[in-house]
Structures are given as C-alpha cells and as structure tokens.
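Q: attaching a predicted model along with its sequence, questions to come.
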Amino acid sequence: MKQVEMECDSPPWIPQELLRSIFKRLPVRTLIKWQCVCKDWKDLLNGPSFIQEHLEYSGHENPSLLFCFPTIHETREFCTVDSEMQVLPVESLPLIEFLRNAIVIGSINGLVCVKSNCKFKPNDNFINIILWNPAISKFRVLTKESNFFVNMGFGFCSIGGDYKVVIITYHSYAWTSWIHQVEVFSLSTYSWKKVEFGRLLDGVQIPFDGFGTNGAIFWSAYNGNGHFLVSYCIATEEFALIPSPISATELSHFLRCRLSVYDNKLALLSRTTSGNFEYTLIDLWVMEERKDSISEKRWSWTKKYSVKHPYDLHPSLVWRNMIVCKYFEVLREGNNVSKCIVDGVVLVNLTTYELKRFTFRRYGVDFEVFNYVESLIPVDQIHIKEL
C-alpha cells in the first residue's frame, strides 16, 4: 500500500480560539518547543496577531524585571525576576565579547537594546549596538562608526510599528560639550539617518542615556536655567523641551532623577536625603500631556507619592505599584556617618509604604534594572503595538 504523507493539522475538536487562549498563557520557552509540533501551530505562534496577543497577556499578568550585573571579567550577567519573585538566569547571552563594559539602554516589548563599549583594536572608533530578545535568544548587532562621546535612546512607536535607536553625538569626550549631531536607526528600514534639531539643543547637557515610552524617548537634561527633559517623538522626528517638576533651587539637593513609567504615563523619581543620611525622601511625579496645545503648558506634572524612610535608598524604577530601589546600609560612629555598605534591593510599596528586602546572593547594588516582559517579538521588523 502506498503511504501518503499528510501535514499535521490541529485536532479538529480544538477550536483555534481555544488554542490561542491556551498558548498566550504559556512561557516563550514552551511555545518555541511547540512550534515544532506541526506547521499549523508554527504559523499560528509566529503570526503577528498572536505575538501581539501573547505580549499583551504577558505584560498584564506577568510584568517582570531584567537585571544586568557586571562580572569580574568586565562582561555582563543577566537574570529576570517575575511577578512571583522567582529569579531566573538568562541563558544564551549574545556574543559575550560584545558584553564587555556594556550598558543596557532600554527594554521595550521584550526587546533589549545594549550599547557595547568594547574595543577590539586600540584605535577602534566603532560603537556596537545589540538589539536582543532574551526570551527567544535572538539578536542583531549594529555597528556605527563614531569618534565622539555619545548618549543613546531606544524607543518604539505604534504608528508604523517601528523601533528606533537614537545616538546623540558630542564634539568632545565630555557631555558638557555642545551637541554635534543626532542620528536615528530605524529597524523597519534597517538604516540610519540624521535628524535636524536647529538651535533647540544649544547649551543643553544630557548626562545620561534616554528612556523610551509612549512613542517617544526622553532624556534628563540641564542648562544654565536648571533641570528639564528633552523629548524626541519617534513618529514626527521632532525634539521638544519639557519643563521639570524640580526647580533649580531644589536641584542642588537631588543626587539624581530617574525616569520610569507609572499608570502608562511618563514618571520621574526624585531622591533627596537629609544632611547626615537620617532619611531618604523619594517623590514620584507623573506627567500629563495635552495633545491640543503647543505651548509649555502642554505638559503638567502631578506628585503622586512622597515616600520617606530612615534608609539610604536610590530609586531605579516603578514596578507593579512598587518602587525598586538600591539599598545602602549606613554605618555610624556617634553622630557621624562612617561608611555606606551596599546591601541589595528594596521594594517600596506605594500603597502601604512598606519595605521588602530582596537580596541577590552574589551581587550588591552595582546593577542596572529595567521593566521587562517576555515576548516572541523577533529582532527584525514586525508590526506590534506598545504596551
């Protein structure tokens, strides 16, 4: 009898709607295995609509954290912490030699942007940028020639479904110098282009890399008048200066401001301490934007929370109604502070103000942390909405 080869179809008694409902609840590592079951399942799990559905469910039900730690070899180790506070190491790191002295720029929809400062030759004038999805162990490396100091930003815009990397180049190797040019990489076209900014950024100093959310990238910035934000709209390719909720007088008391997201809006975490580290005060500001206005009054800030604790806390971001902070234990000799000991992570509950210690056995507080969601999004272009 002649054997007929047939494709493996989904069992007819399982409607596709039920399959989708089951699949979207599963972790990515399981779905990757199930892609091998049959062509129908592979097509379903790789389809843009299912990838979007899985992303939305994961972002709502299991928002996670991505931690990046330096190692003694100057490379980086990564782990994730899920909503159940389970710590999972990230395996299959991309091109470990590129992770030497690397800096994570941002994490959006499961894609992580990493800037590598490694030099393969003494006079190497290239920046290596890694676009990486840890869940599916896929990555791309972008190589950009640059003889200058740069700041970066990573963002996504649902209009056109495009991810972009922004490089701000300075005229010297110090961020106090004037801005030379701005270049933007588009994942949809896989190309770079220069962006005009006129005289808007004259005298602007941007000490840190940017933060991407809601179709824009934001940088904390300074000039002679104090602190403000620089925003870059991914869809319109326009820059804007946004007033800060922190006055120039207050700024001298703040060690650093951190940008985050709260209630799907841009948030700013500011930190101040008493003169002798008797307490730390953390304020959470949330920005509202009026789309129908073009003046500075288009943006307004509201202080949502003000948290005060007798510890040395350094806020990093907002996660699940908690502020993730680096924690330093202050040791005193009489009325004087002798030293501060790094002592892990503290989660500050925004409702109860309670503190929860979370310690990594092998690490102190020399880490970067980012909001993260596990996704199936490939590192090439795909049309996906932002969470």
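A: Yep, it's here.

Q: only C-alpha atoms from now on, for both contacts and neighbour counts.
A: Noted.

Q: can you pull out the helices in this protein?
A: 16-23, 28-34, 39-46, 48-61, 248-251 (DSSP state H).

Q: tabulate the ones you listed in TSV, adding columns for distance to Val318.
A: Below are those laid out as TSV (distance: least, CA to CA, whole Å):
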stretch	distance to Val318
helix 16-23	29
helix 28-34	24
helix 39-46	31
helix 48-61	14
helix 248-251	21
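
Q: which ones are touching Leu376?
A: Taking CA atoms under 8 Å, 6 or more residues apart in numbering, we find Leu376 in contact with 28, 46, 51, 54-55, 110, 135-136.

Q: same thing but 10 Å
A: Listed by CA atoms under 10 Å, 6 or more residues apart in numbering, the contact set of Leu376 reads 27-29, 31-32, 45-48, 50-52, 54-55, 109-111, 133-136.

Q: also Gly153?
A: Contacts of Gly153 (CA under 10 Å, 6+ apart): 105-106, 113, 164-168, 184, 208-212, 216-219, 232.

Q: below is structure B, check it against A:
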Amino acid sequence: MSDIPPSKFSIPELPYELMSNIFLFCDAKTLVRVQATSHLWKDTLNSYEFVKEIAAVWRSKGCSLFGHFGYKEPTRRSLDWVIRMSSETGQRFPYALPFDVGNEGWFDIVGIDNGVFCFRLSKTRDISNLVVWNPMSRRQSVLDDPITGIADESTFLFSFLYYPNTIHYSIVAIFLERGRQARCVFTVYDSCSNKWTARAPCPSYVRKLDPAYVILNGVTYWVTWSHNQDAETRPYIVSFSSLTHTFNKIDLPDEALTTCHSLLMRDDHLCVAANNHNADGYTTMIWQVDAVGEEHQWSKLFDVNGNAHAFIPAAIVDGDVIQVLERHVEVDDVEGLEYTTIHIRRFFTATRKRKCILWVNYEDHVKLRTIHNYYEGFYPV
C-alpha cells in the first residue's frame, strides 16, 4: 500500500457539506451544469441558504453602478444607452445590451436583483416584451408584456422571492386602468408558475409609480402621493409584498417632508433621503425607518450638505451615499440648444469626504432615467 495520497477524488467520496462550500467559489456556468446533474443539487444550489452565502462571497468583489441615459424627446428613445461604472473608483466598463432596439423602439431597466437584469423592451412603439437576463450565465428569458400599449401609465417591479428551500423571481406590473373611474390595478408574474397569476385592484392610496424603488426581503417600496380635485396630499411610502400580494402605507416624518425624496437601503434597513435646495446650496437628511409592531418609527441618521444646486442621493453602497446631480442649461440665443451636466459622486459617511465617480457633459438635453446597484450573482434564468 502506498503512503502517497491520491491526486484526485471522485465526487461521491467528498462530503456533502464540503461540496457545498466548494460550489460557493465556482462560476455561474459551473453551477448551472451542476444543477442539471440531480434534483438534490438543483434544490441545494437554488436554496435560500446557499444563495445568501454565495451572494456574500460575490458581494465582496465590489459593486457596480448601471446608469440608463437617454434624450428628453420621446421620439429619440431608440438612442438610449447604458453606462456601467465602478462605485469605488468610477472606472467605466464596456457593456453591450443583450438585444437590439429598432428605429422606433425603446427599453427600460425594470430592475436588477441577485445579479439578474429585467428589461422592458419594444422594437416598435407599441408591442413590448420583458427580458430577464443573466450576464454571468449568458442566459435570458423573454416574457409577454401583460399591458402592452400603455407604457406611459404603468410601472414594473422586479425582485426575487425566497420560498422555503427554493428561489424564484417575480415581476409586478402596476398600471392605470381606464373605465367609469380610473383605478390602479396590479398583476404578478411568478417564475415558479411561469405565468401572470394575479390581477386585482390596488388600494385607493396606491398611485402611479416612480421608476425608482427599493426591495427588501421580497417587499418593494416607493414614494408617491395622492391626488384629488382640490389639492395634493403629502408624500408617503407605499410597499407591496410579492409573497402575500398585500400593500401597506408608511407616512414620512414631518421633518422629511421636503421637495425631493429618494429611497435607499442601508444594512437591510429602509431609508429615505429628503432634500432641500435653493440657489445657495442643498441639505439632505437621511432617515431610517423600523417597524415596531404595527407602527413605524423613524430615526435620523445624518445630514449631507453642499454648495451645488441639488444632489439627490441615488443609492447606498457599503454605508456610503451615491449622489447624483443633473443640471440643464438652455442657451437663450439659440432656440432648442441645451447643455446637460450629470455628476455622480460618492459621499463617504465615515470621513464625510466626497469622490467623483462620473462627470459628463452633453450638448443636448440628456436625462439619467435610472441608476441601479449591481452585485454579481449566479441565478440561472
């Protein structure tokens, strides 16, 4: 008998726990192949526990920011583009969309979760589809759009659902239904059933969504306000649970009722940034909300001050705030000529220093439609 250990082991000889730890450091292509070998490994690699562990491993590789840019005029939506940049250094990376857009087409980034993109895509003006795309495994799924033709009065939400021992994604569409009385209606697509399974009216306080929203544990949050014939009500937060298909309303603190709001996620807590600004400068207050029984308690985290016209926080990365300034200057002597400056920078909350991530100037009216955090993931669409 030789004392030299073998150079190879067959997979069945390795303990299950050791194999699970090894797969935490594999690439997406390997994990997709392993899932096809047995029901055991398919359930294991799709389980919430494994996804949570591997997400922590890939999260340590850093966060990218995906910015969706486009022109003001709706007729130029086919010319939209995406910029990917490092949230730490601002370095730009090449990124090609996984689809083509026709001359009259358009696209929107519905959301990014668990390393997977959800786009809404139209190659014409009216007919559209949803594309769920994983850049790690180079896989995509194309879904029917349940409300084609009313793009301006609808919003889609994209998130992952964590059922016991498995993981699936859901897409929620909330849109304005015309009839005797206009009302908001929602419908839900679940990758487990592969169909749109629910369609029901929303509560009266649910209004048309802003494209910016945040997700925590299967619950989506966004800021909105109610309209009536006499006056507008104060802004508030609406939440929707993709697991229970229920809505909830969260009132903002009085001190946070300012002109601009954006929702953020910080250490698995929901936060709101309230911005006051004038010609001399701006002040942004970051608030955190916690559920205590059926009540919600707000606590103020810190203030962010500056001398720009306005910096709106767009995200929080590792406790630091990503700020966005979009400024449009119109040339008086030339009709229709405008300049745009878009400035994205990182505010380090520990040292209260700032670092420029992106500074671009355009000789046109350019809008930053959405900005998303991106952490690599492995989920096979």
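A: Now that the structure is in, tell me what you want to look at. These numbers come from a predicted model, not from an experiment.

Q: among the contacts of Gly153 of the first structure, which are located in strands?
A: Among those, the ones falling in strands (DSSP state E) are 105-106, 113, 164-168, 184, 211-212, 216-219, 232.

Q: re earlier: filter the contacts of Leu376 of the first structure down to the buried ones.
A: Neighbour counting with 16 or more other CA atoms under 10 Å marks 28, 31-32, 45-46, 48, 50-52, 54-55, 109-111, 133-136 as buried within the contacts of Leu376 of the first structure.

Q: ok, back up a step: the helices of the first structure: which one's closest to Glu354 of the first structure?
A: Glu354 of the first structure lies closest, by CA to CA, to one member of the helices of the first structure: helix 48-61, at 22.8 Å.

Q: before we move on, the earlier item: out of the ones in strands among the contacts of Gly153 of the first structure, which is most surrounded?
A: The member of those that has the most neighbours, counting by other CA atoms under 10 Å, is Gly212 with 28 neighbours.

Q: that residue matches what in the second structure?
A: In the second structure, Gly212 of the first structure lines up with Ile215, judged by TM-score structural alignment.

Q: ok, that match - contacts?
A: 111, 113, 157-160, 221-222, 239-241, 263-265, 268, 270.

Q: closest one of those residues to Ile147 of the second structure?
A: Closest approach between the contacts of Ile215 of the second structure and Ile147 of the second structure, by CA to CA: Leu157, at 13.7 Å.

Q: residue in the first structure matching that closest one?
A: Using TM-score structural alignment as the criterion, Leu157 of the second structure maps onto Gly153 of the first structure.

Q: same check, this time on Phe117 of the second structure
A: Aligning on TM-score structural alignment places Phe117 of the second structure opposite Val112 in the first structure.

Q: not counting residues beside it along the chain, what's closest to its match?
A: Trp132 (5.1 Å; CA to CA, 6 or more residues apart in numbering).

Q: neighbours around the residue nearest to Ala248 of the first structure when sequence neighbours are not counted, how many?
A: Nearest residue to Ala248 of the first structure, sequence neighbours excluded (CA to CA, 6+ apart): Gly226, at 4.7 Å. For Gly226 of the first structure, the neighbour count with other CA under 10 Å is 16.

Q: and for the one 5 residues further on?
A: Other residues near Ser231 of the first structure number 20, with proximity taken as other CA under 10 Å.

Q: also Ile130 of the first structure?
A: Ile130 of the first structure has 25 neighbouring residues, counting by other CA under 10 Å.

Q: can you check Met85 of the second structure too?
A: Neighbours of Met85 of the second structure under the rule other CA under 10 Å: 21.

Q: can you tell me how far the closest residue to it other than its chain neighbours sits from Ser64 of the second structure?
A: Among residues not flanking Met85 of the second structure along the chain, Arg92 sits closest, at 4.3 Å (CA to CA, 6+ apart). Going from Arg92 of the second structure to Ser64 of the second structure by CA to CA, to the nearest Å gives 9 Å.

Q: and for Pro201 of the second structure?
A: Pro201 of the second structure sits 36 Å away from Ser64 of the second structure, going by CA to CA.

Q: which one of the two is surrounded by more residues?
A: Ser64 (22 against 15).

Q: surely the more buried one and Asn373 touch.
A: Yes. Shown here, Ser64 of the second structure and Asn373 form a contact pair, counting by CA atoms under 10 Å, at 6.0 Å.

Q: which residues do these two both contact?
A: With CA under 10 Å, 6+ apart, Ser64 of the second structure and Asn373 have common neighbours 84, 86-87, 317.

Q: let's see if you can find the most crowded of those residues.
A: Among these, Ser87 has the most neighbours (other CA under 10 Å), with 27 neighbours.

Q: now do the same contact list for the closest residue to it other than its chain neighbours.
A: Nearest residue to Ser87 of the second structure, sequence neighbours excluded (CA to CA, 6+ apart): Ser64, at 5.3 Å. Ser64 of the second structure makes contact with 84-93, 317, 372-376, according to CA under 10 Å, 6+ apart.

Q: also Gly102 of the second structure?
A: Per CA under 10 Å, 6+ apart, neighbours of Gly102 of the second structure: 78-79, 122-125.

Q: dump those into CSV; add distance to His68 of the second structure as well.
A: As requested, these are exported to CSV (distance: CA to CA, whole Å):
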residue, distance to His68 of the second structure
Ser78, 12
Leu79, 11
Ser122, 16
Lys123, 17
Thr124, 19
Arg125, 19
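
Q: what about those residues, which are in strands?
A: Using DSSP E, the contacts of Gly102 of the second structure in strands are Ser122.

Q: got the contacts of Gly102 of the second structure as a markdown table, with distance to Pro164 of the second structure and neighbour count columns?
A: Below are the contacts of Gly102 of the second structure laid out as a markdown table (distance: CA to CA, whole Å; neighbours: other CA atoms under 10 Å):
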| residue | distance to Pro164 of the second structure | neighbour count |
| --- | --- | --- |
| Ser78 | 41 | 21 |
| Leu79 | 43 | 16 |
| Ser122 | 35 | 22 |
| Lys123 | 38 | 18 |
| Thr124 | 40 | 14 |
| Arg125 | 41 | 17 |
